[in-house]
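[1] fold the following for me, if possible:
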Amino acid sequence: MSDLLNSLVTELRRGSLTLAVLSQLKTPQYGYSLAQRLNDHGMKIDQSTLYPLLRRLEKQKVVSSSWDTSENRPRKYYVLSEYGEEVFQALKGHWENTTKELNTLLKGGNNNEDD
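    This next block holds a predicted model:
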């Protein structure tokens, strides 16, 4: 069962990680600082997951990036684009509705008044 459970937990986390990342990009963040912020809030994310996700979101124009070369070590900063803010707000609304519906189901309730 543990292999199955691990697989299902990974699947469940995959979508929630995207929302978690977007929630932290209202201000520019570089990869390490973003991973630390998420980790500080209990959302552990490996670099091998974070960087491909950021590249995908950038390709989809949800985030934009820029390089800061003012320090010894150049850093690539990511921030929500205007389009990304719209996507984030819509995704957040779907997440809130879905969690409300799931909480009702998990508590054994019935959301449908016709039943």
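[2] for the rest of this, base every contact and every neighbour count on C-alpha atoms.
    Noted.
[3] how far away is residue 76 from residue 31?
    Distance of residue 76 to residue 31, given as C-alpha to C-alpha, to the nearest Å: 7 Å.
[4] and the helices in this structure?
    2-23, 31-40, 47-59, 82-106 (DSSP state H).
[5] buried stuff in the third one?
    By that I understand helix 47-59. Going by neighbour count (16 or more other C-alpha atoms under 10 Å), the buried part of helix 47-59 is 50, 53, 54, 57, 58.
[6] those into CSV, with extra columns for distance to residue 43?
    CSV is the format used below for these (distance: C-alpha to C-alpha, whole Å):
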residue, distance to residue 43
50, 11
53, 15
54, 16
57, 18
58, 21
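[7] ok, which pair from those residues is furthest apart?
    Using C-alpha to C-alpha, those span at most 12.2 Å, a distance reached by 50 and 58.
[8] now for the two: what residues contact both?
    Common contacts of residue 50 and residue 58 (C-alpha atoms under 8 Å, 6 or more residues apart in numbering): none found.
[9] now the second one, please; I'll put the structures next to each other:
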Amino acid sequence: MAHSTMWCMGVEGAFDKLELELRRGVVVLAALSQLGTFRYGYELRRSLADRGMPIEEGTLYPLLRRLESQGVLVSEWRTDEGSPRRYYTLSAEGRVLYRKLADAWRGLHQTVDQLLEGGPS
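    The predicted structure follows:
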């Protein structure tokens, strides 16, 4: 029995790591999907979490800065509501990239769904 329990804990640990890898693979697409209009970081985090994709601040803010440095996003500082906030949105190139990534995701999703239908039971 102890061996079985140990094996299950190994599976859970493996699951946690592999699930994290799956999420990392889609976090960019998820974030881009919510940046058709200007949003600041906390607003973006809330929008993603409300739709089932929570993202830690330590993941989101470096991601936003990296995407901006790559020309995918543009940002501006606003002080409308008190403290200054940096707002991000897709650049023209980011919109093209988003459409291409979304198409690629849909194709992969469809393929994986087909593979899962015939996979092990």
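[10] can you pull the TM-score for these?
    TM-score of the superposed chains, computed with TM-score structural alignment, normalised by the length of the first structure, equals 0.91; 109 aligned residues with a C-alpha RMSD of 1.0 Å.
[11] on that earlier part again, which one of residue 76 and residue 31 of the first structure has more residues nearby?
    residue 31 (17 against 14; other C-alpha atoms under 10 Å).
[12] so stretch 8-21 of the first structure corresponds to what in the second structure?
    Mapped onto the second structure using TM-score structural alignment, stretch 8-21 of the first structure covers residues 18-31.
[13] same thing with stretch 82-89 of the first structure?
    So stretch 82-89 of the first structure is aligned with residues 92-99, judged by TM-score structural alignment.
[14] residue 37 of the second structure: neighbour count?
    Neighbours of residue 37 of the second structure (other C-alpha under 10 Å): 10.
[15] kindly report the same for residue 107 of the first structure.
    Residue 107 of the first structure: 8 neighbours (other C-alpha under 10 Å).
[16] what do you get for residue 70 of the second structure?
    For residue 70 of the second structure, using other C-alpha under 10 Å, the count is 12.
[17] then the one 5 residues further on?
    Around residue 75 of the second structure there are 18 other residues, counting by other C-alpha under 10 Å.
[18] same question, residue 66 of the first structure
    12.
[19] which residue in the second structure aligns with it?
    Per TM-score structural alignment, residue 66 of the first structure is aligned with residue 76.
[20] buried ones in the match of stretch 82-89 of the first structure?
    Quick answer for stretch 92-99 of the second structure (16+ other C-alpha under 10 Å): 94, 95, 97, 98.
[21] right, and the first one touches residue 73 too?
    Same thing as residue 94 of the second structure. Yes - the pair residue 94 of the second structure / residue 73 is scored as a contact, 6.1 Å apart, by C-alpha atoms under 8 Å.
[22] next one: the match of stretch 82-89 of the first structure to chain centre, how far?
    16 Å (C-alpha atoms, centre = their mean, to the nearest Å).
[23] what is the mean deviation of it from its aligned residues in the first structure?
    Compared with the first structure after the fit, stretch 92-99 of the second structure shows a mean deviation of 0.2 Å (mean C-alpha distance after the TM-score superposition for the first structure).
[24] quick one: residues contacting the residue nearest the centre of the second structure.
    Closest residue to the average C-alpha location of the second structure: residue 27 at 1.4 Å, with C-alpha atoms, centre = their mean. Contacts for residue 27 of the second structure (C-alpha under 8 Å, 6+ apart) come out as residue 55.
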